[in-house]
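Q: Sequence first, then the predicted structure, then my questions.
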Amino acid sequence: MEASDQAEPKPVKKVQKSGGLAETTRFLLFLFLFAIILRSFIVAPFMIPSGSMLPRMMIGDYLFVAKWPYGFSRYSIPFGLASFDGRILANEPERGDIVIFQYPGRRDEDYVKRLIGLPGDTVQVRGGQIVLNGEAVPRVRIADYLMPLTANSPCRYVEPEAERPAVMADGRTYCAYRRYRETLPSGRSYQVLDQYSGSGDDTPVFVVPEGHYFMMGDNRDDSLDSRFSQDAGGVGFLPADHLVGRALITFFSTDGSAAWLKPWTWLTAARWDRIGETY
């Protein structure tokens, strides 16, 4: 018999499909763990909800917070996943740092303030000027801060006597605040607002306890900070364990005029000049 001219067909290999529910679940779990590690030990997002840090930070600023500079505590870990006491790899913050921290009272909220006093420091405010370890911190009056009046940033004056007329320029309305430049003993300099002679402008002498810090907002008359006790709604002395991280960079900022269902308004509402600001 003659051999057949047609070759026998080769068997087709079946490709086993991978994936499915199990693989999707593994991927989502990996993504979740990566996000937890990123937010716990590297950077985390934070939105500025109030004007207590004007003029440096505005309502609607979104920034990344560096988690590594001060070490880690249970307040550094999101979603309440950690319960240990103390800090791991703890490092001392510096005067003048803009710090994000867990409010030390009953409210489960993150705050942002500037660190003014280290453990052992004496801090007092006299006539609106900080006296640090017995030495007055230089404060120089500079031009008024003109804040654009927008949907999320109204002209907020803490008392009627502090109110000042709005400024019109370039077809826009601005809120005017008295502004000063403050310089710490290290030479670190920044701007602060002082609206009027309020209760926070003259304080007793505070002695910062060991393991605690003294925090103040840059908008001095619109900040409940370490000058005020927790019973009065303030921060009091901040325990070191409550440090979360240091302000790093602004990655987005909005004036509040955008509508979620109108994506094109996200571009017009963005404060492009603030994006990329570092601290």
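A: It's in.
Q: alpha carbons only for contacts and neighbour counts from here, please
A: Will do.
Q: where do the strands sit along the stretch 51-200 of the chain?
A: Listed in chain order, the strands of the stretch 51-200 of the chain (DSSP state E, counting those that start in this stretch) span residues 61-66, 98-102, 110-117, 122-126, 129-132, 135-136, 139-148, 167-169, 172-183, 189-193.
Q: The ones you listed: which one's closest to Phe30?
A: For those, distance to Phe30 was read as CA to CA. The smallest value, 22.2 Å, belongs to strand 61-66.
Q: neighbours of Phe214, just the number please.
A: Other residues near Phe214 come to 27 when the count uses other CA atoms under 10 Å.
Q: Pasting the second one now:
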Amino acid sequence: MAEQAKKGSAVLETVKTIVYALLIAGVFRTLFFQPFWIPSGSMKETLLIGDFLFVNKMAYGYSYASCPSVILPGVGINIDAEDICGVFRKNNGRLFGSEPERGDVVVFRHPVSGRDFIKRLVGLPGDRIQVRAGVLSINGQPVGLKADGVFTETYEAQGPQGTRPRCSNGPVGNGADCEKTRMVETFPEGTQHTILDIGMQGMDNTGIYSVPEGYYFFMGDNRDNSSDSRLPQSAGGVGFVPYENLIGRADRVMFSSAGRSMLFFWTWRGDRFFKAVR
């Protein structure tokens, strides 16, 4: 009898330990840093498929979007952040909120699907954004652009989704070099980052987007392979993103895997450990 009680007590202690660990992890992920694995090539070459980073959730304060979603399709679990913290949605506001800066690489909740996206912040509230002949214009002024050679990668299936890159020298065969024009883009504030281009595409000429108060406009650095604010939500794009949907800022890549899983350590990219995101 005593032995059974002892075993029952040990099981209870194990369960309590697991619950406490999950609670601590949940609080840490909600308040401080959220892990994020780059699934697509929309932010190349700033971020590559397979980059693993922690999102700084303290950068912009907290909103309902700060609560983590728990999505495990294999076991039928789909708990959205709004299911947990939707009660805190109010007037597009934030607790301890601070304004993001143009040029920040931001993780945010898609306004319709609720899925986490990562893009570069291009337009602030009140801005007028337009793309003309592939050149970004902010409030009527084209940004600075400087040629910076060619970005080359292997044309092959990439990451767990098995997506293949788009190429300016395409079509090319499997295993061949896939090229894109690399340019350095300079924002009015003086911040710089690289963007990629494969030639004139449908979203290289747009109308003028007037960013409403309390909303932001995002674009991917891989300009011709990014679903972003240039495409309205009604057409499957991102559209304008409300302030409360910002999750945090991407500051640094912790490590990067070129394989189908981040657990395949032999595919880790040796030059991307603790690489700053700019």
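A: Noted; the coordinates are in hand. It should be emphasised that the depicted structure is a prediction, and the values quoted were computed from it without experimental measurement.
Q: one step back: tabulate the strands of the stretch 51-200 of the first structure (TSV), appending mean neighbour count and distance to Pro78 of the first structure.
A: Below are the strands of the stretch 51-200 of the first structure laid out as TSV (neighbours: other CA atoms under 10 Å; distance: least, CA to CA, whole Å):
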stretch	mean neighbour count	distance to Pro78 of the first structure
strand 61-66	22	13
strand 98-102	22	11
strand 110-117	22	11
strand 122-126	20	32
strand 129-132	18	34
strand 135-136	14	39
strand 139-148	16	33
strand 167-169	12	42
strand 172-183	19	34
strand 189-193	20	31
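Q: so which of these comes closest to Ala82 of the first structure?
A: Nearest to Ala82 of the first structure among the strands of the stretch 51-200 of the first structure is strand 98-102 (14.1 Å), distances taken as CA to CA.
Q: Helices of the first structure, start to end?
A: In order along the chain, the first structure carries the following helices (DSSP state H): 20-41, 264-269.
Q: and those helices as a markdown table, adding distance to Asp110 of the first structure?
A: Shown next, in a markdown table, are the helices of the first structure (distance: least, CA to CA, whole Å):
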| stretch | distance to Asp110 of the first structure |
| --- | --- |
| helix 20-41 | 14 |
| helix 264-269 | 25 |
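Q: Distance check, the counterpart of Trp268 of the second structure in the first structure against Ser253 of the first structure.
A: By TM-score structural alignment, Trp268 of the second structure lines up with Ala270 in the first structure. Ala270 of the first structure sits 6 Å away from Ser253 of the first structure, taking CA to CA, to the nearest Å as the criterion.
Q: picking up where we left off before, which residue, neighbours along the chain excluded, lies closest to the match of Trp268 of the second structure?
A: Thr254 (4.4 Å; CA to CA, 6 or more residues apart in numbering).
Q: so what's that neighbour up against?
A: Taking CA atoms under 8 Å, 6 or more residues apart in numbering as the criterion, Thr254 of the first structure is in contact with Gly60, Asp61, Trp266, Ala269, Ala270, Arg271.
Q: got it, and Asp202 of the first structure?
A: When contacts are counted by CA under 8 Å, 6+ apart, Asp202 of the first structure is found next to Gln124, Val125, Arg126, Gly127, Gly128.
Q: And those, which is closest to Pro239 of the first structure?
A: Minimum separation from Pro239 of the first structure among the contacts of Asp202 of the first structure (CA to CA) is found for Gln124, which lies at 19.0 Å.
Q: Contact partners for the aligned partner of the closest one in the second structure?
A: Matched by TM-score structural alignment, Gln124 of the first structure corresponds to Gln130 in the second structure. When the contact criterion is CA under 8 Å, 6+ apart, the partners of Gln130 of the second structure are Leu136, Ser137, Ile138, Gly140, Asn205, Thr206, Gly207, Ile208, Tyr209.
Q: just Val131 of the first structure next, same as before
A: For Val131 of the first structure, the contact set (CA under 8 Å, 6+ apart) comprises Thr122, Val123, Gln124, Val125, Val137.
Q: Would you mind putting those residues into CSV with distance to Ala259 of the first structure alongside?
A: Output for the contacts of Val131 of the first structure, formatted as CSV (distance: CA to CA, whole Å):
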residue, distance to Ala259 of the first structure
Thr122, 47
Val123, 44
Gln124, 44
Val125, 42
Val137, 44
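Q: Looking at the residues you listed, which is nearest Arg179 of the first structure?
A: Looking at those and their distance to Arg179 of the first structure, the nearest is Val137, at 15.4 Å (CA to CA).
Q: if I look at Gln201 of the second structure, how far off is Gly134 of the second structure?
A: Summarising the geometry, the distance separating Gln201 of the second structure from Gly134 of the second structure, computed by CA to CA, is 8 Å.
Q: neighbour-wise, which of these two wins?
A: When Gln201 of the second structure and Gly134 are compared on other CA under 10 Å, the one with more neighbours turns out to be Gly134, at 18 against 13.
Q: From Tyr216 of the second structure, how far out is that one?
A: 20 Å.
Q: next one: stretch 155-167 of the second structure to chain centre, how far?
A: What separates the centre of stretch 155-167 of the second structure from the centre of its chain is 18 Å, taken as CA atoms, centre = their mean, to the nearest Å.
Q: Any chance you could list what contacts it?
A: Applying CA under 8 Å, 6+ apart, the contact partners of stretch 155-167 of the second structure are 39-41, 49-50, 172-180, 198, 225, 258-261.
Q: Check stretch 88-103 of the first structure too.
A: 65, 69-73, 75, 108-118, 184, 188, 235, 242-247, 279.
Q: Return the residue spatially closest to Asn225 of the second structure, with its sequence-adjacent residues excluded.
A: Ranked by CA to CA, 6+ apart and with sequence neighbours excluded, the top spatial neighbour of Asn225 of the second structure is Ser42, at 5.5 Å.
Q: Just give the number of residues close to the counterpart of that neighbour in the first structure.
A: Under the alignment defined by TM-score structural alignment, Ser42 of the second structure is paired with Ser52 of the first structure. Residues contacting Ser52 of the first structure under the criterion other CA under 10 Å number 25.
Q: list the contacts for Ser52 of the first structure?
A: Lys113, Gly217, Asp218, Asn219, Arg220, Asp222, Ser223.
Q: go with 6 Å
A: Listed by CA atoms under 6 Å, 6 or more residues apart in numbering, the contact set of Ser52 of the first structure reads Gly217, Asn219, Asp222, Ser223.
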